[in-house]
Every structure is written in structure tokens, then in C-alpha cells.
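J.: Got a predicted structure here, sequence first:
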Amino acid sequence: MTPRTVTVRVPAKVNAQLAVGPARPDGFHDLANVFLAVALYDTVTVTPADELRITCTGPDAAQVPLDRTNLAARAAELLAARHGIEPNVHIHIDKDIPVAGGMAGGSADGAGALLACDALWGTDASQSQLLDICAELGSDVPFSLVGGAALGTGRGEKLTPLEVGGTFHWVFAVADGGLSTPAVYREFDRLTPDASEPVASPALLDALRTGDPKALAAALTNDLQPAALSLRPSLADTLETGRQAGALATLVSGSGPTTAFLCADPESAQQVAAALTASGTCRTARITSSPAPGATVLPV
């Protein structure tokens, strides 16, 4: 018997390295994108319905589209179309990942809905088939499905799992408002007309493998950071606050405007989060760790 309701938990991500190449003819950019899943999660619950509909709760729920532009709705439609069924399902998103914050919250919801609908409908898709649909949905969606750590190449959708030798401690400072990912890439193109082909950093991959936070801190890079700072100069104050509070490294998360702070240990993370909260340079600060598992069906 197929279940009457399925709930999937799916993580946010941080880009330990985001190396961006020149714009391709199709408008995308080749990337060397080192993803780390972090333990901030959305949960996606699906139940049978008379038609496809989406609801959302959580701190940023008002910013989440509830129509068919939502990746969760598109995931249900694509899976249903492949199996000749109607996507008649109620998708409820309990959102805890910042919206439009460079942490792949929308991608996470797409991956979560895809896995949940597969379980609800008993379509028994293989992981390879699910990943194909994820890649059709968006560049970050495949990683949201698999989690852990991975190198994303192409536009980020071609994944190679990476070994991680320990737990890394992070603070994320959530900004007011979002940043448009396409706008950040356009600004990158303007600022970097001579972008080179992206290559994964051997030092960063080694730091992940050995679990060394200081070595990882020295290797963190984000080619989109100058563009994000150009569009949102106030983020520089947030980054400086975290640095002065003792973070090992600071960077804009993905296309921003969320900023990420790598810390030596949980105590340091508490200190950095408190300083960020008190500074008034961000809306809130979240403490978490990586790596985290990918999309996971929760027990009923």
C-alpha cells in the first residue's frame, strides 16, 4: 500500500568554493562548485488532493511563491508527467532555510517534493532518474537531493561526492531582503570580463578530507562575492563583524545575501552569532554544522 502522507527533510547548503567561469552561449556559467550541506532544514509534506496546490509556513513564508513557479510544484509535475499521472497533491513546505539567501532553499524544496511524491505515488524512481529530474529543475537541486559534500561541475548539476573527515561549525547571518541570483551573475559578468575556466582547489578538497577547519578557512572562496558586495555594500559590515568576533573565515553564501562564518568550535560559533545579533548588521544569526544528509523521508 502507498502511504497517505509523506514528509521529507532536506538541507540548506553552503558553497565552500564557488569558482565561476565565463558566460556560456546558453547563458549559464561553468562552475567548480564545492557544496557542503548544512543542518538547517525545510520539511516538505505531501498528501493526495483534488489538484496541485502549495502551502507554506515559517519565518519567510510570505516570500515563497505558492503557484507553479515554485520548484516543489514543478518537481511534482515533472515526476507525474514521466509516469502518466496527474500531479494532484497538496505540498506543504515548513520553511526554515532563508529565502533568496544563497542557501538553495528553493532547490531544497524541489528535491524534497520530488522524493516525497515518488514515495507517495509509489513510482519507484531510481536515484539516477530522480537526479535527471533535479537537473531539469535547476543547477542546485541535484545536490539538495544527495547532500553531504560534493563537487558540482557543468552549471553545478554534475556531482562528484567528496570525503569529509570531520564536522565543521558555521554561523549564517540572514540579511533583510534577498538578492536575485541572475542579477548577481550579471554583475559578475560586468566585473569579471576575463573570467577563467573554473577549477576545484586541491587545498580545499584536502582540508575537507582531513577535517581541518583552519585549512578549510584558508581555502574558502566565492567568485560571486565581489558582485554580491557591489549590489549590497552593507554586507561588508556583516562580514567584518563576524571576523572581529573570531570567525576563522567569512564569505558570502552563494549569490547572497546570507553571509557564512566558519568557526573553530561550537563555543566560537556561539560567540560569533551573539556578536552578529548584537551588531544590527543582519536580521538573525543561525548556528549549525556540516556536513548534513541529503533529502530524507521521515518516519511516520
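T.: Everything's here; your move.
J.: Every contact and neighbour count from this point should use C-alpha atoms.
T.: OK.
J.: So which bits of stretch 189-196 are buried?
T.: Applying a neighbour-count criterion of 16 or more other CA atoms under 10 Å, one finds 189, 192 buried in stretch 189-196.
J.: again, but for stretch 229-238
T.: Residues 229, 230, 231, 235, 236, 238 are the ones in stretch 229-238 that count as buried (16+ other CA under 10 Å).
J.: got those residues as CSV, with secondary structure and distance to residue 282 columns?
T.: Shown next, in CSV, are those (DSSP: H, G, I helix; E, B strand; the rest coil; distance: CA to CA, whole Å):
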residue, secondary structure, distance to residue 282
229, helix, 14
230, helix, 17
231, helix, 16
235, helix, 9
236, helix, 11
238, helix, 7
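J.: Could you save the residues you listed as CSV and add columns showing distance to residue 118?
T.: Formatted as CSV, the buried residues of stretch 229-238 follow (distance: CA to CA, whole Å):
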residue, distance to residue 118
229, 40
230, 42
231, 39
235, 40
236, 43
238, 41
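J.: second one coming, line it up with the first:
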Amino acid sequence: MSISPTPDPSPPLARARGGRGTEVLTQIARAKINLTLRVTDRRADGYHELESLVVFADIADTLTLEPAGHVSVAVTGPFADVIGAASDNLIVKAFDRLAALMPGLKGGRFNLDKHIPVAAGIGGGSADAAAALRLLARLNDLSFDDARIMTAALQTGADVPVCVGSRACVMTGIGERLTPPLDLPALPAVLVNPRVAVATRDVFAALGRAGLPQHADRLGDVPRGFDGLIDYLHGHGNDLTDAAIACAPVVGEVLAALRALPGVRLARMSGSGATCFAIFSSASEAEAAARALAGRGWWVTPTILAAAP
């Protein structure tokens, strides 16, 4: 496994007092945005090989951990009522995978304040699991670059390793190979989710029926300037878009609405959907776009897509 260790992406660890004087540890779980996504192969085990340029948004969940003798997860926040067992159990799964590598691992009560839409193609569950691993590393005085952290991350889910560091990079394989962090410009953007959950397995099944796309080239060097990066992104898309639209036609409606906005530089779907994003030249344009999309019943938020927290 060739994952480069990365530093803790969160601000200095927040601590608060919990019950009986225990310390409550806090981590931020930022949404992952696939600026590009190529499906390069299907492996014999059924997993797909990917190549994706990833950045992180400032929309995030917050995860806290209060040390205790047992592990539990409680969920609050705007998406608490729609979070499914598969999503919140990624936190428990991350604990279990790390505990298998570290007998005697200390855990506790996790509390998740859920602000990232569920099954939305922006890595909410994966970001939560990665935040759980960072919290466990802190609680157990484990060096953040300990290889067991990233081993447990990959065993938890394909998108978890990139969320551990939450820094812009190109990820390949099934998510286990990450380039060193990239220095990219901040990208003012608006995120839109039509409040329709799209199962990743259904999207990949639709892609399989249509046939894997063929690519003659690789991503290559990623430009560091804003205009150069936008031009580059126009040449590298998301191979899952048509498959996602086949599963949820509203994704096409969202993309059409984003592409019609004044000042939009690029509109695209992230991951396997259904969340889409549009990039603008300024934060004020992104905020205006968010206001223009209000009233449709969609989840809409302006954000900054950044290379690092």
C-alpha cells in the first residue's frame, strides 16, 4: 500500500469537559469534492480502478469523542434524520479496524453533528470515519503518521484514506494510492444536492452496462494557477456522470441549472453523485448563485474548495 502519511488537517485539537470531568475531543470532517474522476479499469475482485483529482470544501460535519469504556455513536444535525446504518457505522467500522491492529485501543462515545448530505458523492461518511481515526490517534497517543492509521482507513472504505489528510491530491487505484499534497488555488463554488440519495453500487452497475470509457492519456501535471486549472478541468471530466443521470435524472437537471448561472466557470458532478458543483471566479458570484438556486427544494450552499484546511 503506497499511501503517503499526511499531517492532521484539523485546527488545533479542541477539548471540552464532558461528564465526570472527562475531556471531549473534537475533529472536523470536511466534504470531499472530486474535481475529476476517471474509471480506468475493473478488477477481478469487482472493485474499479480510479484516477481522481480531489479537493476539500469548507462544509463539514463535526465529530466529538468522549472517552468511555464502550463505543457508541449518536447523531445530531440537519441530516441526522436521514443518516442510514451504513453511514454512521463507518465510524464504528473505523474503530473496529484500528482496534484489530491495536489490541487494547481506547474508544468512547462519538457524537456526530451531521451537515454533509448522505449518499451524496462528497464523502460525508468517509470523512466522518477519517475524523474518527484522527480522534482515536489522539486519544491513544498514536503518532499521526503511524501506518496502522492508513491501513485501518483503507479497510474501512475506499474514500477514507484521502479524507484522513483532507488535502488536495490525485488518488488512484481504489483510493489507496495518493500523491503528495498539491498546492492549488482556492476555488469559490456552490454545492447543490437535489436531496436524492444515489447508491454508488447502482451508478457503477449502470456504468458497467454502458461499458467503461477509454482514455488515451493520464491526468498529468495539474496547473497551479486559477485560470490554468479551470482550463485543465474542462479537459478532464467525471466518467460517472451519465451513469448517475441514468439512475437519477434530476442530476442532469441540477447540472443544467448550474451551467446556466451567470459567471460560472465550470459545472460538474462530484463522485458518483448526486451532489454537483459550480466554480466561479469570486466568492460573491458563488454566493449570488446560491441565492439564485434557492426555492427549488434542493440543498444549496456556497463554499470554498481548497487544497488544504
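T.: Perfect, thanks for sending it. Here the structure is a predicted model, which is why all the values come from computation and not from measurement.
J.: TM-score for the pair, please.
T.: TM-score for the superposed chains, counting by TM-score structural alignment, normalised by the length of structure 1: 0.88, backed by 287 aligned residues with a CA RMSD of 2.3 Å.
J.: Translate residue 165 of structure 2 into the numbering of structure 1.
T.: Structural alignment (TM-score structural alignment) places residue 165 of structure 2 against residue 146 in structure 1.
J.: what's the neighbour count on the nearest residue to its match once chain neighbours are set aside?
T.: Sequence neighbours aside, residue 294 is the residue nearest to residue 146 of structure 1 in space, at 4.5 Å (criterion: CA to CA, 6 or more residues apart in numbering). Using other CA atoms under 10 Å, residue 294 of structure 1 has 27 other residues around it.
J.: equivalent range in structure 1 for stretch 274-287 of structure 2?
T.: The alignment of stretch 274-287 of structure 2 onto structure 1 (TM-score structural alignment) covers residues 257-270.
J.: What's the end-to-end length of that stretch?
T.: 21 Å (CA to CA, to the nearest Å).
J.: Touching it from outside, list them.
T.: With contact meaning CA atoms under 8 Å, 6 or more residues apart in numbering, stretch 257-270 of structure 1 is reached by 14, 98, 100-103, 168-175, 177-179, 213-214, 217, 228, 232, 235, 238-239, 242-243, 246-253, 287.
J.: Inside helices: which ones of these?
T.: If you go by DSSP state H, those have 213, 214, 217, 228, 235, 238, 239, 242, 243 in helices.
J.: can I get those residues in CSV with distance to residue 46 of structure 1?
T.: Listed next are these as CSV, based on distance: CA to CA, whole Å:
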residue, distance to residue 46 of structure 1
213, 38
214, 42
217, 39
228, 35
235, 37
238, 37
239, 38
242, 39
243, 41
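J.: Considering the residues you listed, which possesses the most neighbours?
T.: Neighbour counts for those (other CA under 10 Å) peak at residue 242, which has 30 neighbours.
J.: Tell me which residue of structure 2 lines up with that residue.
T.: Mapped onto structure 2 by TM-score structural alignment, residue 242 of structure 1 lines up with residue 258.
J.: neighbours of whatever residue of structure 1 lines up with residue 301 of structure 2, just the number please.
T.: Aligned counterpart of residue 301 of structure 2 in structure 1: residue 286 (TM-score structural alignment). Applying other CA under 10 Å, we find 17 other residues in the vicinity of residue 286 of structure 1.
J.: what's residue 286 of structure 1 in contact with, if anything?
T.: Contacts for residue 286 of structure 1 were tallied using CA under 8 Å, 6+ apart; they are 171, 172, 173, 174, 273.
J.: do the same with residue 170 of structure 2
T.: 51, 52, 53, 54, 178, 179.
J.: tell me the contacts of the residue nearest to it when sequence neighbours are not counted?
T.: Closest residue to residue 170 of structure 2 apart from its sequence neighbours, by CA to CA, 6+ apart: residue 53 at 4.4 Å. Neighbour list for residue 53 of structure 2: 34, 35, 36, 37, 168, 169, 170, 171 [criterion: CA under 8 Å, 6+ apart].
J.: what comes into contact with the strand or helix carrying residue 93 of structure 1?
T.: Counting by DSSP states H and E, the element that carries residue 93 of structure 1 is strand 89-94. Applying CA under 8 Å, 6+ apart, the set of residues contacting strand 89-94 of structure 1 from outside is 42-58, 72-73, 109, 113.
J.: So in structure 1, which strand runs the longest?
T.: strand 29-48 (DSSP state E).
J.: Identify the residue range in structure 2 corresponding to that strand.
T.: Going by TM-score structural alignment: strand 29-48 of structure 1 matches residues 48-67.
J.: Only the buried residues of that stretch, if you could.
T.: Residues 48, 50-67 are the ones in stretch 48-67 of structure 2 that count as buried (16+ other CA under 10 Å).
J.: By how much does it deviate from structure 1 on average?
T.: Aligned to structure 1 and superposed, stretch 48-67 of structure 2 gives a mean residue distance of 1.0 Å (mean CA distance after the TM-score superposition for structure 1).
J.: how about the strands in the stretch 201-300 of structure 1?
T.: Per DSSP state E, counting those that start in this stretch, the stretch 201-300 of structure 1 carries strands over the ranges 221-222, 249-252, 259-263, 284-290, 296-297.
J.: now the stretch 1-150 of structure 1
T.: Along the stretch 1-150 of structure 1, counting by DSSP E, counting those that start in this stretch, strands occupy 6-23, 29-48, 53-57, 89-94, 149-153.
J.: would JSON lines of these with distance to residue 78 of structure 1 be doable?
T.: Formatted as JSON lines, the strands of the stretch 1-150 of structure 1 follow (distance: least, CA to CA, whole Å):
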{"stretch": "strand 6-23", "distance to residue 78 of structure 1": "18"}
{"stretch": "strand 29-48", "distance to residue 78 of structure 1": "15"}
{"stretch": "strand 53-57", "distance to residue 78 of structure 1": "15"}
{"stretch": "strand 89-94", "distance to residue 78 of structure 1": "13"}
{"stretch": "strand 149-153", "distance to residue 78 of structure 1": "23"}
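J.: That'll do, ta.
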